[in-house]
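Undergrad: what shape does this take:
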Amino acid sequence: MQAILLAMVLRTFLFQPFSIPSGSMKPTLLVGDYIFVSKYSYGYSKYSFPFRLPFLSGRIWERIPERGDVVVFKFPVDTNKDYIKRLIGLPGDKIQMIDSVIHINGIPVRRVENGIFFDKTRFYQPIIPEFEESMPNGRSYKTIDLFPGDVSDTTGIFEVPEGHYFFLGDNRDNSSDSRYDVGMVPAELLVGKAQVIFLSLDNDVAAWKLWRWPKDMRWNRIFTFL
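TA: Reported below is the predicted structural model:
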């Protein structure tokens, strides 16, 4: 009983596991990755808890996320859904993409081609160029651009309101994010910061199928910090 209570406390206030259901964050996160998200990183809101607390307004013990963080948040249109994306824009920022390059307040983000990503789920064009982006704070990460010059690679200017954030998926041509249906995400909807991959299973294997782990485990991804 004590172990169950401890697990509930840890999940509610400290770390919550999430599984990755889509490829919108490739190459950083793959379908079949399981991650721990720290609930305390940005403080707490009513959306931080399994049973929402209607009396809790805004965030308590709030800490501002950093550009480049991988963040789990509630989908603004339907708060029963969890999304995971990379934080690009802070309150007050002006964000624009021009020919696949992010511009923050008119300044382009450093972006260089750096390797390839082999996507085994694609029957054609499985080899995709990877690009390394570097945020102004020095945070670097990789993205992929499946269709260079696609309509999503050049946008208008997005002005991030106070108390909101702008997110992009690392798989830039296959992500529902702040450019489209997600829009600006209120701070209240942030659930936590993605910290580490603790399990990664290939071939759509469910985590409970323990007998498949030796064959389908992506061992090189375990304990990858995000």
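
Undergrad: alpha carbons only for contacts and neighbour counts from here, please
TA: OK.

Undergrad: G58 touches S48, doesn't it?
TA: No: if you go by C-alpha atoms under 8 Å, G58 and S48 don't touch, sitting 11.1 Å apart.

Undergrad: comparing these two, which residue is more hemmed in?
TA: More crowded of G58 and S48, by other C-alpha atoms under 10 Å: S48, with 23 against 15.

Undergrad: quick check: closest non-adjacent residue to the more buried one.
TA: Nearest residue to S48, sequence neighbours excluded (C-alpha to C-alpha, 6 or more residues apart in numbering): V191, at 5.2 Å.

Undergrad: isn't the one you found right up against F75?
TA: No: applying C-alpha under 8 Å, one finds V191 not in contact with F75, separated by 10.7 Å.

Undergrad: more neighbours: which of these two?
TA: Taking neighbours as other C-alpha under 10 Å, V191 and F75 compare with V191 leading, 28 against 20.

Undergrad: contacts only, for that one.
TA: K39, Y44, S45, Y47, S48, V71, V72, F73, K74 (C-alpha atoms under 8 Å, 6 or more residues apart in numbering).

Undergrad: could you export those residues as TSV, including secondary structure?
TA: Below are the contacts of V191 laid out as TSV (DSSP: H, G, I helix; E, B strand; the rest coil):
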residue	secondary structure
K39	coil
Y44	strand
S45	coil
Y47	helix
S48	helix
V71	strand
V72	strand
F73	strand
K74	strand
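
Undergrad: let's compare: structure for the following, please.
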Amino acid sequence: MADTPPPAAAPKAQPDSPKRSEAGETLRFLLKLALFVFVIRSFLFAPYSIPSESMLPRLLIGDYLFVTKWNYGYSRWSLPWGLPLIPGRILASDPARGDVVVFRSPDPAPGDTDPAHDDHDVIKRVIGLPGDTVQVRGGQVILNGKPIPKARVADFTLPLSPNFDAEKCGADHLDVVGGTQICRYRRYRETLPGGRSYDVLDQGDFPDRDDTDVYTVPAGNVFLMGDNRDDSADSRFPAPFGMGYIPMERLEGKAAITFFSTDGSASWLLPWTWFQAARPARIGEGF
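TA: Model prediction:
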């Protein structure tokens, strides 16, 4: 009888590939998500909340808006926390007069320890471009030697709320309409060369704010003002009382659209109050 061939050896079992731990997968996901948010926030869109009344009547305390990041190019201030990863300004483009921009405030002056003057994001309107002369006389802006047309329109009124109380309004501007306590300011319509117009407020006669020297905007800088002209620390005033000229590399983006607004009366622990505090009529307002 012929010899029976020995049975073929069973193939060796391949060792299982090491399984990724659940913690490792979670960490990888979070890192990818953080990178995605970093890119979107740095180069496309970023949210911004309004903390002060300097841009009334267009922007109220408690407004939340999206800022587009590509309009003026990119610098270190385009990145979260001002990470110094971009030298100077790349893909640069100058803003237009009338643009509402978010920018990084100038560095505090040496020896200035006031926390209010620390680096932080600020929002104002572009009034002067490089080479422009800007002056304020009697509360009217003089741009390149010509007064910007300023027409009186209906008063601006705003109901008092936790975000904007009687102290912020000022005793001289308090009023009552239909049993509701409101704040009332004189409102004007300014029209820039080229036809762009917007509303500004005038709270009264303040020589230190309504009459200034003539400023010539240096190259690479812009002259910015708040629409609430008597309550805005802007380019009319040097630091530490204002901000002076703002280098364009500190521009972070252009205000695009309001996506939420609250009057400040909500409690985070009571979700139903979020809807009561919301101001839905302001959602979707563009610039």
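
Undergrad: what's the TM-score for these two chains?
TA: Once superposed, the chains reach a TM-score of 0.92 (TM-score structural alignment, normalised by the length of structure 1), with 226 aligned residues with a C-alpha RMSD of 2.0 Å.

Undergrad: sorry, back to before: can you find the partner of the residue nearest to S48 of structure 1 in structure 2?
TA: Aligned counterpart of V191 of structure 1 in structure 2: E252 (TM-score structural alignment).

Undergrad: what kind of secondary structure is its match in?
TA: Strictly by three-state DSSP, E252 of structure 2 counts as strand.

Undergrad: so which helix or strand takes in the spatially most central residue of structure 1?
TA: The centroid of structure 1 falls nearest to K85 when counting by C-alpha atoms, centre = their mean (2.6 Å). Per DSSP states H and E: K85 of structure 1 is located in strand 78-89.

Undergrad: now swap in Y141 of structure 1 and tell me
TA: Using DSSP H and E, the element containing Y141 of structure 1 is strand 140-144.

Undergrad: which residues does that strand contact?
TA: By C-alpha under 8 Å, 6+ apart, strand 140-144 of structure 1 touches 26-28, 68, 117, 128-134, 170-172.

Undergrad: and the helices in the stretch 51-200 of structure 2?
TA: Here the stretch 51-200 of structure 2 has its helices, by DSSP state H, counting those that start in this stretch, at 166-169.

Undergrad: what ranges do the strands span in it?
TA: Taking DSSP state E, counting those that start in this stretch as the test, the strands found in the stretch 51-200 of structure 2 are 63-68, 74-75, 89-90, 100-104, 121-128, 133-137, 140-143, 146-147, 150-159, 174-177, 180-191, 197-202.

Undergrad: so which of these gets nearest R279 of structure 2?
TA: Among those, strand 63-68 comes nearest to R279 of structure 2, with 8.8 Å by C-alpha to C-alpha.

Undergrad: against structure 1, where does the closest one fall?
TA: Under the criterion TM-score structural alignment, strand 63-68 of structure 2 matches residues 33-38.

Undergrad: now the matching stretch on structure 2. Mean distance?
TA: Following the fit onto structure 2, the mean deviation recorded for stretch 33-38 of structure 1 is 0.6 Å by mean C-alpha distance after the TM-score superposition for structure 1.

Undergrad: what is the neighbour count of the alignment partner in structure 2 of T143 of structure 1?
TA: Matched by TM-score structural alignment, T143 of structure 1 corresponds to V200 in structure 2. Neighbour count of V200 of structure 2, defined by other C-alpha under 10 Å: 25.

Undergrad: any idea how far Y64 of structure 2 is from V200 of structure 2?
TA: V200 of structure 2 sits 20 Å away from Y64 of structure 2, going by C-alpha to C-alpha, to the nearest Å.

Undergrad: one more: D155 of structure 2?
TA: When distance is defined by C-alpha to C-alpha, D155 of structure 2 is 24 Å away from Y64 of structure 2.
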